[in-house]
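> Prediction below, plus the sequence it came from.
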Amino acid sequence: MGRNIDYGNLMHDAMRGLIRKVLQDVADNGLPGAHHFFITFDTSHPDAELADWLSDRYPGEMTVVMQHWYDKLEVTDDGFSITLNFGDAPEPLYIPYDAIKTFVDPSVEFGLRFESQDATDGDDLLATRADQEKHEVVPAPIEHTDHSDAKKKPGKKDADVVSLDSFRKH
């Protein structure tokens, strides 16, 4: 029996390395210009760390926004830790790279979506300007980190299907 090159996992590793490099640059230099990130991750991942009330509220996946307010961003080889504001409650999170389901920077029309490891077709989805219209990102409810929302109670809402075309500049 011959061996096969596992392109799916190699692509996942490369894209997670890209996310690590982007986050390290942000940790070192801050978010440039209008850049901001929507990061959807698996809250049930064994290495993910988040407050019990967040994992209870988002038992499968959660999308966080890294934009106006974040603190203590630390990037490692396996994941990153960050403190985000959830309705006037700063909460530390640790997100392993292999728990990330989507990573989107709408300011430059860039997005990545990772298929689960048990996907049968082995195809990985990489959404770039050339093929964004072919793929959709399904985020969990988004908790805004803007201080103007700090006095509001976060409301639970159903997930929306957001086409990456909505981030395209017209």
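Everything's here; your move. This structure is a prediction, so every number in the text was calculated from the model and none was measured.

> C-alpha from now on. contacts and neighbour counts both.
Will do.

> tally of neighbours for Leu18?
By other C-alpha atoms under 10 Å, the residues close to Leu18 number 12.

> Can I take it that it is in a strand?
No: looking at Leu18 with DSSP: H, G, I helix; E, B strand; the rest coil, it is helix, so not inside a strand.

> Kindly provide the distance from it to Met11.
For Leu18, the distance to Met11 (C-alpha to C-alpha, to the nearest Å) stands at 11 Å.

> Strands of this structure, start to end?
Secondary structure of the chain, counting by DSSP state E: strands at 37-42, 61-66, 71-75, 79-85, 90-96, 100-105, 110-113, 125-127, 136-137, 142-143, 162-163.

> I'd like these written out as TSV, with mean neighbour count and distance to Ala48 added.
Formatted as TSV, the strands of the chain follow (neighbours: other C-alpha atoms under 10 Å; distance: least, C-alpha to C-alpha, whole Å):
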stretch	mean neighbour count	distance to Ala48
strand 37-42	22	8
strand 61-66	22	11
strand 71-75	17	14
strand 79-85	21	9
strand 90-96	18	5
strand 100-105	22	10
strand 110-113	22	18
strand 125-127	20	23
strand 136-137	18	21
strand 142-143	20	17
strand 162-163	14	25
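
> Can I get the ones you listed in TSV including distance to Met1?
Shown next, in TSV, are those (distance: least, C-alpha to C-alpha, whole Å):
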stretch	distance to Met1
strand 37-42	35
strand 61-66	39
strand 71-75	40
strand 79-85	36
strand 90-96	34
strand 100-105	33
strand 110-113	32
strand 125-127	29
strand 136-137	38
strand 142-143	47
strand 162-163	42
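
> Use this one as the comparison:
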Amino acid sequence: MPRDIDYGNLMHQAMRGLIRTVLKDVRDNGLPGAHHFFITFDTKHPEVKIAEWLTQRYPAEMTVVMQHWYDNLEVDEDGFSVTLNFGDAPEPIYIPYDAIKTFVDPSVEFGLRFEAAEESDEDEAGPEANAEPEIPQEDARSDADVVSLDSFRK
């Protein structure tokens, strides 16, 4: 029986490995310069751990910002945990890598978008650079700079 190489899945695994490597470096050395991340994830994923009030507020997906204030960043093979500030209320969250929909660092015009296989045949090719996540204003901290990524698209 012939077997196919699943390039889309292999690409997603490689890109999630890249996110893991970046987060390990941030854990060990902090965020350098103007780097910061917008991370959109599926709040319905069975391994996501967020406070009940966040699940109620964001029943499908949520975008978090890692920039000026974050604490207790832990990175493992399957995901990462971090404490973030939500309106002056520190909340620990856990995000498995396979729950991530977008990972964007606008300071260097870098972005990844993970498409679900069932969305379309074209999307199975893998992540796309310069993705623009939807960033609800209430997710962004008041002192965070929210940058539109449309200006980075070619």
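Happy to help now that I have it. Predicted model, so just to flag it, every value in this text is computed and none were measured.

> Give me the TM-score for these two chains.
The TM-score (TM-score structural alignment, normalised by the length of structure 2) is 0.88; 148 aligned residues with a C-alpha RMSD of 1.9 Å.

> which residue packs closest to Arg27 of structure 2, ignoring adjacent ones?
Excluding the flanking residues, the one nearest Arg27 of structure 2 by C-alpha to C-alpha, 6 or more residues apart in numbering is Leu73, at 5.8 Å.

> Please apply the same query to Val104 of structure 1.
Val104 of structure 1 sits nearest to Gly111 (C-alpha to C-alpha, 6+ apart), 4.1 Å away.

> Next, work out how far apart that neighbour and Phe103 of structure 1 are.
Distance of Gly111 of structure 1 to Phe103 of structure 1, given as C-alpha to C-alpha: 6 Å.

> State whether Glu143 of structure 1 and Gln67 are indeed in contact, as I suppose.
No: counting by C-alpha atoms under 8 Å, Glu143 of structure 1 sits too far from Gln67 to count as a contact (11.1 Å).

> Excluding covalently adjacent residues, which one is nearest to the aligned residue in structure 2 for His144 of structure 1?
In structure 2, the residue paired with His144 of structure 1 according to TM-score structural alignment is Ala140. Counting by C-alpha to C-alpha, 6+ apart, Ala140 of structure 2 lies nearest to Val65, which is 6.4 Å off, once chain neighbours are set aside.

> ok, now which ones touch the one you found?
His36, Phe37, Phe38, Ile39, Asp139, Ala140, Arg141 (C-alpha atoms under 8 Å, 6 or more residues apart in numbering).

> among those, which recur in structure 1?
Mapping those onto structure 1 (both residues aligned by TM-score structural alignment, their matches' C-alpha atoms under 8 Å) leaves His36, Phe37, Phe38, Ile39, Asp139, Ala140, Arg141 still in contact.

> Any chance of the residues you listed in CSV with distance to Ser120 of structure 2 as columns?
Shown next, in CSV, are the kept ones among the contacts of Val65 of structure 2 (distance: C-alpha to C-alpha, whole Å):
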residue, distance to Ser120 of structure 2
His36, 30
Phe37, 27
Phe38, 24
Ile39, 23
Asp139, 29
Ala140, 30
Arg141, 34
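
> Thr63 of structure 2 contacts Asp139, correct?
Yes: between Thr63 of structure 2 and Asp139 there is a contact at 6.5 Å, judged by C-alpha under 8 Å.

> Can you pull up the most central residue in structure 1?
By C-alpha atoms, centre = their mean, structure 1 has its centre lying nearest to Ile39, at 1.5 Å.

> wait, doesn't that one sit right on Val64?
Yes: the pair Ile39 of structure 1 and Val64 qualifies as a contact (C-alpha under 8 Å) at a distance of 5.4 Å.

> Just give me the closest of the contacts of Val65 of structure 2 to Pro46 of structure 2.
Ile39 (17.6 Å; C-alpha to C-alpha).

> and that closest one, what is it in contact with?
By C-alpha under 8 Å, 6+ apart, the residues touching Ile39 of structure 2 are Thr63, Val64, Val65, Ile100, Lys101, Thr102, Phe103, Val104.
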